[in-house]
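*Asks:* My questions are about this predicted structure, shown below with the sequence.
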Amino acid sequence: MRFLIFIATVVIFATSAQAQDNLSGRFLFRVVEQSEVYADTLSALIKGRGDIPNWVRNMVSRGGYVAMGSSRETVDGKPMERFMACQAGHCPDSQLHVLFSADGKHAVMRVVDKDKGEVFLGDPSDAEKAALIAPDD
């Protein structure tokens, strides 16, 4: 009986660690391509926004951007995944950071563009803003 409890405990911890490991090292274009939840959340975030660059508005339906591997962040005690992307050929001039909740149903974004300025999408909390502004590792 103790052995079964031990095995169950190991499986639970391994599953939990694996789920948390899935919140880093991923690429935004791949996550959006493979997850309808993430794609829908991102689409809702950017839909109809005239104050962001075209490449951002079109990022769900088209490529044309460079994506860096995601990082796991803890924001207000909750695990989140932080992605960075930039316009191909113009990374210093037009980039974004987006934070997704672990389930992909909540996202906030910061877009920084040479021509359009800085824009926050999704009404981020102060803690989410801090995570969006934090420098990349």
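*Replies:* Arrived safely.

*Asks:* can we go C-alpha only for contacts and neighbour counts from here?
*Replies:* Will do.

*Asks:* thought residue 94 was touching residue 87?
*Replies:* Yes: between residue 94 and residue 87 there is a contact under CA atoms under 8 Å: 5.7 Å.

*Asks:* Put this next to the previous one:
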Amino acid sequence: MNSDNDPYEMRVGVPSVATFRRLRTASGMSDRPAAAVAAGLPNTWFGVTVEYGGAPVGMGRIIGDGGVIYQIVDVCVLPEHQGRGLGKRIMARLTAELEQRAEKGAYVSLIADGEAHRLYAQYGFVGTAPASVGMHRLV
């Protein structure tokens, strides 16, 4: 899905455990234990990785039950590649897959860190407050 002038290539699938952890931490996201990542990645409903010169520079995944609940997770782009529309391309591909394969009426959620809510709003995501509030807990 890239033109001759476009140095970025989007690949469907999930990255390796090492690539996943590197992309997250280098993008300013928290690290996850390797064993947990190895157990979780195969449960991805749909994922993409963006490559530059054959090296992964961004990613995004959808997890969920395959029926009524989905969550967009791990959307990140390395800082040196930000500002080039890669986050938009990742979100466009993820939402296109949801539109194509998810059942009508499926609930899709995500957590927007910082100003990322501006990106996600472009793809139809709206805040849930005050009707509901996102919450989390670490084990």
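*Replies:* Structure's in. What do you need? Predicted model only: the values in this text are computed from it and were never measured.

*Asks:* what's the TM between chain one and chain two?
*Replies:* For this chain pair, the superposition-based TM-score is 0.39 by TM-score structural alignment, normalised by the length of the first structure; 89 aligned residues with a CA RMSD of 4.6 Å.

*Asks:* one step back: shared neighbours, residue 94 and residue 87 of the first structure?
*Replies:* Counting by CA atoms under 8 Å, 6 or more residues apart in numbering, residue 94 of the first structure and residue 87 have no common neighbour.

*Asks:* what about the strands in the first structure?
*Replies:* Shown for the first structure, the strands assigned by DSSP state E span residues 65-75, 78-87, 94-101, 107-113, 117-121.

*Asks:* Residue 3 of the first structure: which of those strands is closest?
*Replies:* Checking these against residue 3 of the first structure by CA to CA gives strand 78-87 as the closest, at 31.4 Å.

*Asks:* Residue 29 of the first structure versus residue 113 of the first structure, what's the distance?
*Replies:* From residue 113 of the first structure over to residue 29 of the first structure the distance is 20 Å, taken as CA to CA, to the nearest Å.

*Asks:* mind listing the strands for the second structure?
*Replies:* 8-12, 46-52, 55-64, 69-77, 107-109.

*Asks:* Using TSV, please lay out these together with distance to residue 40 of the second structure.
*Replies:* Formatted as TSV, these follow (distance: least, CA to CA, whole Å):
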stretch	distance to residue 40 of the second structure
strand 8-12	17
strand 46-52	12
strand 55-64	9
strand 69-77	12
strand 107-109	18
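
*Asks:* could you dump the ones you listed to a markdown table with mean neighbour count and distance to residue 120 of the second structure?
*Replies:* Listed next are those as a markdown table, based on neighbours: other CA atoms under 10 Å; distance: least, CA to CA, whole Å:
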| stretch | mean neighbour count | distance to residue 120 of the second structure |
| --- | --- | --- |
| strand 8-12 | 18 | 19 |
| strand 46-52 | 20 | 17 |
| strand 55-64 | 22 | 13 |
| strand 69-77 | 20 | 10 |
| strand 107-109 | 16 | 10 |
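
*Asks:* Relative to residue 93 of the second structure, which of the ones you listed is closest?
*Replies:* Per CA to CA, nearest to residue 93 of the second structure of the strands of the second structure: strand 46-52, 7.9 Å.

*Asks:* The closest one packs against which elements?
*Replies:* strand 8-12, strand 55-64, helix 86-101 (3 or more CA pairs under 8 Å, 6 or more residues apart in numbering; DSSP states H and E).

*Asks:* now the second one and strand 8-12, what's the angle there?
*Replies:* Between strand 55-64 of the second structure and strand 8-12, the angle formed by their directions is 30 degrees, by axes from the mean of the first three to the mean of the last three CA atoms, to 10 degrees.

*Asks:* Can you tell me how far the nearest residue to residue 128 of the first structure once chain neighbours are set aside is from residue 14 of the first structure?
*Replies:* Once flanking residues are discounted, residue 128 of the first structure sits nearest to residue 75: 6.4 Å by CA to CA, 6 or more residues apart in numbering. Noted for residue 75 of the first structure: a distance of 23 Å to residue 14 of the first structure, by CA to CA.
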